[in-house]
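In: Got a predicted model here, sequence first, then my questions.
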Amino acid sequence: MPFDDEIAPVAVVAHRPCWPVEFAEHAARLRELLGDLAVAVDHVGSTSVPGLAAKDCLDIQVRMVSLDEECAARATARLTAAGFRCRPEPWNRTEVSSGHRGRKLVFAPPAGARRCNVHLREHDGPGARYALLFRDHLRADAAARRAWGTFKQRLAEQVQDLAAYGRIKQPATDALMLGAERWAAATGWQPS
């Protein structure tokens, strides 16, 4: 659930050219904060796909060396010292991606900062692969990109509550990712 300063009706907007630039600024800051704990920082989610409508909230994935107890504690200490807020929901410790369970942590930005979600995942874990596959598939498949954008825009017109929007969107995301897995198999795609 969003923190109080993040509460707003769901709005899906046309792709904005500023999103990659804003991501690059955040990525540089996260690399500085996390240092040797981070393997890579990726722009993921809908804002990472040129031409795709999205909520104006950057999704940033940090592929971590590990998310074992020690690394997670070190990363959390560094991010919270910079004002990032660890999301408290139970789903914020593990996730199931394509049927495989993996560790994760998600952080909100400092209060009042640009809206984003910072997803910490193990660099070789299923969640990291899933996020990269989502992005790369939609970048490569114009028909899937148009359909996904249209679906999200229509859903946002009907459902203003973020939690309800997410619950409705999840099964559609699962269906989208079945197509993404077929695309990956057909093209030999591998995470970069």
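Out: Right, received. Where do you want to start?

In: Going by C-alpha atoms from here, please, whenever you check contacts or count neighbours.
Out: Will do.

In: out of all of them, which strand in the protein is the longest?
Out: What stands out as the longest strand in the chain, according to DSSP state E, is strand 100-108.

In: what ranges do the helices span in this structure?
Out: Under the criterion DSSP state H, the chain contains helices at 18-34, 69-81, 126-140, 142-158, 162-187.

In: Distance check, the residue positioned nearest the centre of the chain against H137.
Out: Centroid check for the chain by C-alpha atoms, centre = their mean gives D59 as the closest residue, at 3.8 Å. Between D59 and H137 the computed distance is 16 Å (C-alpha to C-alpha, to the nearest Å).

In: before we move on, back to that, do you know how far the residue nearest to the centre of the chain is from D4?
Out: 19 Å.

In: Report the contact partners of W183.
Out: 137, 189 (C-alpha atoms under 8 Å, 6 or more residues apart in numbering).

In: Please read the previous query as pertaining to S48.
Out: 19-20, 58-59, 135.

In: 7 Å - rerun?
Out: Shown in contact with S48 (C-alpha atoms under 7 Å, 6 or more residues apart in numbering): 20, 135.

In: Please tell me how far it sits from L178.
Out: For S48, the distance to L178 equals 20 Å [C-alpha to C-alpha].

In: Without its sequence neighbours, what residue ends up closest to D42?
Out: Distances taken as C-alpha to C-alpha, 6 or more residues apart in numbering place Q61 nearest to D42, at 5.0 Å, with adjacent residues excluded.

In: How many residues are close by V41?
Out: 22 (other C-alpha atoms under 10 Å).

In: what's the neighbour count on the nearest residue to it once chain neighbours are set aside?
Out: Setting aside the residues directly before and after it, V41 is nearest to V62 in space (C-alpha to C-alpha, 6+ apart), at 4.5 Å. For V62, the count of nearby residues is 28 (other C-alpha under 10 Å).

In: One more: A54?
Out: Using other C-alpha under 10 Å, the number of residues around A54 comes to 23.

In: Alongside the first one, take a look at this:
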Amino acid sequence: MPTTRLLIMPYDEQWPAEFAAIERLLRDALGPAAARIDHIGSTAVPGLAAKDVIDVQIGVAELDDPRLEPALARLGATRTDITSDHVPPGDVHGPGAWEKRYFRPPSSWRPTHLHVRETGRPNFRYALLFRDYLRHSVAAAGAYARIKVALARAHPTDVEAYYAVKDPVCDLVMEAAERWASSVGWSPDEAGGNG
């Protein structure tokens, strides 16, 4: 199995359009099983350097909705054994609140991560707030990009080492994001656009 190299590249103006194409496929396949489909992660933040992977959050009412897995399988997506997100320090919800389903897209798709999360859970909110705060704060987005570039250079083939540092950095960003959310009345229901 070849070693995967972590590569952080400059923002690509095509990422929103590439998400939109993926979103159309998912909407057609999932229908009402998906309450919403959002572009999340660094490729969803204009100007932010990122890995060339489109992160998609599929918001569902229930993770075990029986329509979900067959619909994604018809697209060629396969469920993985990843069933949880990183739990931030001090979280009061408990590990079950960070449960998710993660699907690998078909090999014919551009690099994509398919995260399925329940709409009322903290991990669903975390992804949207993180994205929207970085869209708001050029300084936070710039610092976050520098950290990711440095981590990828320091650990170009060690994904575990990369995330061992990146996840706590995200938690630090979320401290500021939560203050911003309170000050502007941000909510996941009114989270910024997908593009």
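Out: Cool, the structure landed. The structure presented is a predicted model; accordingly, all values stated were derived computationally and were not measured.

In: what's the TM-score here?
Out: In this superposition the chains share a TM-score of 0.88, using TM-score structural alignment, normalised by the length of the first structure; 183 aligned residues with a C-alpha RMSD of 1.8 Å.

In: What residue in the first structure is paired with V169 of the second structure?
Out: By TM-score structural alignment, V169 of the second structure lines up with A172 in the first structure.

In: now swap in F19 of the second structure and tell me
Out: So, by TM-score structural alignment, F19 of the second structure is matched to F23.

In: residue contacts, its match?
Out: F23 of the first structure touches H43, counting by C-alpha under 7 Å, 6+ apart.

In: ok so, going back, Provide a list of residues in contact with the alignment partner in the second structure of the residue nearest to V41 of the first structure.
Out: Under the alignment (TM-score structural alignment), V62 of the first structure pairs with I58 of the second structure. Neighbour list for I58 of the second structure: 34, 36-38, 115-117 [criterion: C-alpha under 7 Å, 6+ apart].

In: Only the buried subset of these, as a PyMOL command please.
Out: A single PyMOL command selects the buried members of the contacts of I58 of the second structure (16 or more other C-alpha atoms under 10 Å):
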select buried, resi 34+37+38+115+116+117
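
In: Between the contacts of I58 of the second structure, which sits nearest R179 of the second structure?
Out: D38 (22.6 Å; C-alpha to C-alpha).

In: how about the closest one, what's its partner in the first structure?
Out: That one, D38 of the second structure, aligns with D42 by TM-score structural alignment.

In: Tell me how far its match lies from A14 of the first structure.
Out: Per C-alpha to C-alpha, D42 of the first structure is found 21 Å from A14 of the first structure.

In: OK, contacts around the residue lying closest to I82 of the second structure once chain neighbours are set aside?
Out: Nearest residue to I82 of the second structure in three dimensions, chain neighbours excluded: Y102, at 5.7 Å (C-alpha to C-alpha, 6+ apart). Y102 of the second structure makes contacts with 79-80, 82-83, 114-116, as judged by C-alpha under 7 Å, 6+ apart.

In: Buried only: go through those residues for me.
Out: 83, 114-116.

In: Widest-spaced pair of these?
Out: T83 and L114 (12.1 Å).

In: Could you pull up the residues touching R121 of the second structure?
Out: A97.

In: That one matches what in the first structure?
Out: Using TM-score structural alignment, R121 of the second structure pairs with G125 in the first structure.

In: How about R79 of the second structure?
Out: So, by TM-score structural alignment, R79 of the second structure is matched to C86.

In: That match against A108, yeah?
Out: Yes: with contact defined as C-alpha atoms under 7 Å, C86 of the first structure counts as touching A108 (6.3 Å).

In: follow-up on the earlier one: closest to A73 of the second structure among the buried ones among the contacts of Y102 of the second structure?
Out: Closest to A73 of the second structure, out of all of those and judged by C-alpha to C-alpha, is L114, at 12.4 Å.

In: so who does the closest one touch?
Out: Per C-alpha under 7 Å, 6+ apart, neighbours of L114 of the second structure: 55-57, 102-104.

In: neighbours around the match of V169 of the second structure, how many?
Out: Using other C-alpha under 10 Å, the number of residues around A172 of the first structure comes to 14.

In: got it, and Y162 of the second structure?
Out: By other C-alpha under 10 Å, 19 other residues sit near Y162 of the second structure.

In: And for V49 of the first structure?
Out: 22.

In: and if you look at F107 of the first structure?
Out: 21.

In: Please pull up the equivalent of it in the second structure.
Out: Matched across to the second structure, F107 of the first structure falls on F103, judged by TM-score structural alignment.
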